[in-house]
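Visitor: fold the following for me, if possible:
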Amino acid sequence: MTEKDIKPIPKYIMDEIFKRDIKIHPWQESMVRYYAYLTIWKKELVKVTVAVTTQKKQWCCKQVAVHGIHSKKCFVKDMEYLYFGYGYRVGWFAEELQSYQKKFEDGKWYIADTKYYDPYATLINRGVIAKIPEYKYSAYQHYSGRDIISYLRIYERYPQTEYLLKNGLCAYAENITLLKKFSKDKTFCKWFIRHRNELALPYGNTYNITTIREAYKTGWPLKEVNHFLFAKKQFEREARFKPIRTLFPDWKLQTYFDYSNKQNITDNLYLDYLNACNYLGVDMSKKQNLLPADFHKWHDIRIQQYSEAKAIEKAKNKPELMKKFSEVAEKYLPLQHNKRSAFICVIPRSLADLIHEGEMLHHCVGRMNYDERFTREESLIFFVRTKEHPEKPLVTLEYSLQTHKVLQCHANRNAQPDEDILHYVNKVWLPYANKTLKQIAA
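Guide: Got it, this is the predicted structure:
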């Protein structure tokens, strides 16, 4: 195809474009619309793109791009491609619809890269394809994609794509990776067609090739595979969950996902359990340890054992700190409170209590030198519990012995406690503690 082969728009084509444009755009706005028609030049199928606009109450159209099915380049006239997401601009100076001539319009045809000058355009005369014998059985009638020329180029290389169109899978018809697998694996091709109802997603959406391959290999439903791969990708973004991924590599991770959903636990909670088990030397190759039937029960047991082991280890390293901690706790025992409220406030009696509280509520009270501040009587730690469940960690607070104020008060994972708990801490316990502290000092 050469520039000389380009002929004006036939009148019957122009009439059809006008009818189609009136139907699609009844308000005839000034924005540019694109239509395309097919023709045959020297036995080559060619697509001509036509730009349409309505300005000054005048409907106007002009050829702006020509694409040959076997041509690596295209011809462009009076149209500019904008690289920054603005699409295309068309000049209308020759049609007297604008007052000045834009730099890209001079009425001449120029050779350009096909991929940059191929705007989406409504096709007018699809039936021309039937005149070319090699495309007669391409199932072009079922094609609903963006560019029929692109599809036919693919059809020439991978005739299997017609099966996709005939089975209502147009969205996959131009996936080269998929078509290559079709040509090499007939069993996969049969599996794909057999699952066409699953594959046909609404609004032209598709499953990606990774999901399709995994569903083919595992025999799992596509929806479940897609959900798993998405969850796995999200899970892998968190570096701190690497110990869990080590225990459950690849598809075994689905076992973990199913287990965590059944037990209603978070990844952070399981990670705490896993870290405690690793510290205690628990054999995680055994299923009863890896996936305990009652996770919450065994989580609490392992965390308690871990807290005690850490306290013992710390006590061995700091025996004087252990002793001093108990003495300070005994001294300020009167600051505990359990009167006229649904809540109680208790003081930790040992380092093990402090560590256990931090592990259960996932904050740093069992670390970060809170024990040393406690023994130096700079600040005290208190546990807020409910009278109904006095053994269950709820909220932890730090109380300054210098300012007689609550320095911080946190629930699970450093969350702010509920309003009723804050009211108890600030309006009930704090005045009581300050009053009692004066009595101790006296």
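
Visitor: please count neighbours and contacts with C-alpha atoms only from this point.
Guide: OK.

Visitor: how many residues are close by E327?
Guide: 15 (other CA atoms under 10 Å).

Visitor: what of I301?
Guide: Neighbour tally, I301, other CA under 10 Å: 14.

Visitor: secondary structure element for it?
Guide: If you go by DSSP states H and E, I301 is part of helix 295-317.

Visitor: which helices and strands does that helix pack with?
Guide: Using 3 or more CA pairs under 8 Å, 6 or more residues apart in numbering; DSSP states H and E, the elements in contact with helix 295-317 are helix 267-280, helix 351-361.

Visitor: list the contacts of that helix.
Guide: Helix 295-317 is touched from outside by 263, 272-273, 276-277, 279-280, 292, 321-322, 351-353, 355-356, 359-360, with contacts defined as CA atoms under 8 Å, 6 or more residues apart in numbering.

Visitor: go again using 10 Å as the cut-off
Guide: For helix 295-317, contacts defined as CA atoms under 10 Å, 6 or more residues apart in numbering pick out 259-260, 263-265, 269-270, 272-280, 282, 288-289, 291-292, 318-319, 321-323, 350-360, 366.

Visitor: give me the angle between it and helix 351-361.
Guide: 140 degrees (axes from the mean of the first three to the mean of the last three CA atoms, to 10 degrees).

Visitor: okay, the helices and strands packed on helix 295-317, which one's buried deepest?
Guide: Using mean count of other CA atoms under 10 Å, the stretch among the helices and strands packed on helix 295-317 with the largest mean neighbour count is helix 351-361, at a mean of 23.

Visitor: so it versus helix 267-280, what angle?
Guide: Going by the same axes, to 10 degrees, helix 351-361 makes 140 degrees with helix 267-280.

Visitor: which SSE is immediately downstream of helix 351-361?
Guide: That would be, after helix 351-361 and using DSSP H and E, helix 370-375.

Visitor: I have a second one here; can you model it like the first so I can compare?
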Amino acid sequence: YLDYLEMREKAGYDLHNGIYAYPRNLGTAHQTMVLETQKTEMDKRLAETEENYPEIRKRFRKLKKKYLYESGGYIIRPAASASEIVMEGRTLHHCVGGDTYLRKHASGRSTILFMRFSDEPNIPYITVEISDDGEIMQWYGAYDKKPNKDKIDQWLKAYLINLKCSHSEQKEIRITTMVG
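Guide: Now for the predicted structure:
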């Protein structure tokens, strides 16, 4: 009961109101306040990350051109915002949403990519960290597991080959344009 009252007070509720002070079902009211408190804290975290890492949004368009790829029922793309990285970590229950990864992605020391099923592009599946020289540093699914490890490893190898070929073609086009 005291935990419930403390959450209500912290959220700015008027505890002189009998409905808030003495709920009919304490268990339900407490659970509602827990969820409300968690949502408030998450909203605050997301706003802070957007404020602290605006570079992530600014870099997205350039990164999307470089890293977006779809093949074999999967799609991979860079993170569009700091809050998206935080939600990825929260949803998959791994550490990608922490400040270390946000700083690395924002500064370009590495890039956070989201791998999804092509038919469910908004549902988190695999998170990939790739170095600035195009090597996979790590990848994980939910709870730091590696689902379909052999298949995903094989797909990521093919992705890297495609990425390097695309990058080489772009260099070749630039060189030809500069010479011609």
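
Visitor: returning to what we had before: so which bits of the helix holding I301 of structure 1 are buried?
Guide: 295-296, 298-299, 302-312, 315 (16 or more other CA atoms under 10 Å).

Visitor: kindly report the same for stretch 228-238 of structure 1.
Guide: Within stretch 228-238 of structure 1, the residues that count as buried by 16+ other CA under 10 Å are F228, L229, K232, F235.

Visitor: and the most centrally placed residue in structure 2, what is it in contact with?
Guide: Among the residues of structure 2, the one closest to the centroid is I85, at 2.3 Å (CA atoms, centre = their mean). Residues in contact with I85 of structure 2 (CA under 10 Å, 6+ apart) are 46, 49, 56, 78-79, 91, 95-98, 101-102, 105, 112-114, 127.

Visitor: can you check L63 of structure 2 too?
Guide: With CA under 10 Å, 6+ apart, L63 of structure 2 has these contacts: I56, R77, P78, A79, A80, G108, T111, L113.

Visitor: over in structure 1, tell me which residue corresponds to it.
Guide: Here L63 of structure 2 is matched to Y332 in structure 1, going by TM-score structural alignment.

Visitor: any idea how far apart the tips of stretch 234-242 of structure 1 sit?
Guide: 13 Å (CA to CA, to the nearest Å).

Visitor: cool, and stretch 312-322 of structure 1?
Guide: 9 Å.

Visitor: for it, what is the distance to the chain centroid?
Guide: Centre-to-centre, stretch 312-322 of structure 1 and its host chain are 47 Å apart (CA atoms, centre = their mean, to the nearest Å).

Visitor: which secondary structure elements does the top strand by length along structure 2 sit against?
Guide: Of all segments of type strand in structure 2, defined using DSSP state E, the longest is strand 110-117. With contacts taken as 3 or more CA pairs under 10 Å, 6 or more residues apart in numbering; DSSP states H and E, strand 110-117 of structure 2 sits against helix 54-67, strand 69-71, strand 74-78, helix 82-92, helix 99-107, strand 126-131, strand 136-140.

Visitor: mind doing that once more with 6 Å?
Guide: When contacts are defined as 3 or more CA pairs under 6 Å, 6 or more residues apart in numbering; DSSP states H and E, strand 110-117 of structure 2 sits against strand 74-78, strand 126-131.

Visitor: M33 of structure 2: which of those is closest?
Guide: Of all those, strand 126-131 sits nearest to M33 of structure 2, with 31.6 Å by CA to CA.

Visitor: for the closest one, buried residues please.
Guide: Under 16+ other CA under 10 Å, the buried positions of strand 126-131 of structure 2 are I126, T127, V128, E129, I130, S131.

Visitor: quick check, the second one in contact with I112.
Guide: No. At 7.0 Å, T127 of structure 2 does not count as touching I112 under the criterion of CA atoms under 6 Å.

Visitor: got any residues that touch both of the two?
Guide: The contact sets of T127 of structure 2 and I112 do not overlap (CA atoms under 6 Å, 6 or more residues apart in numbering).

Visitor: I'd like the helices and strands packed on strand 110-117 of structure 2 laid out as a markdown table, including distance to K171 of structure 2.
Guide: A markdown table is the format used below for those (distance: least, CA to CA, whole Å):
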| stretch | distance to K171 of structure 2 |
| --- | --- |
| strand 74-78 | 21 |
| strand 126-131 | 19 |
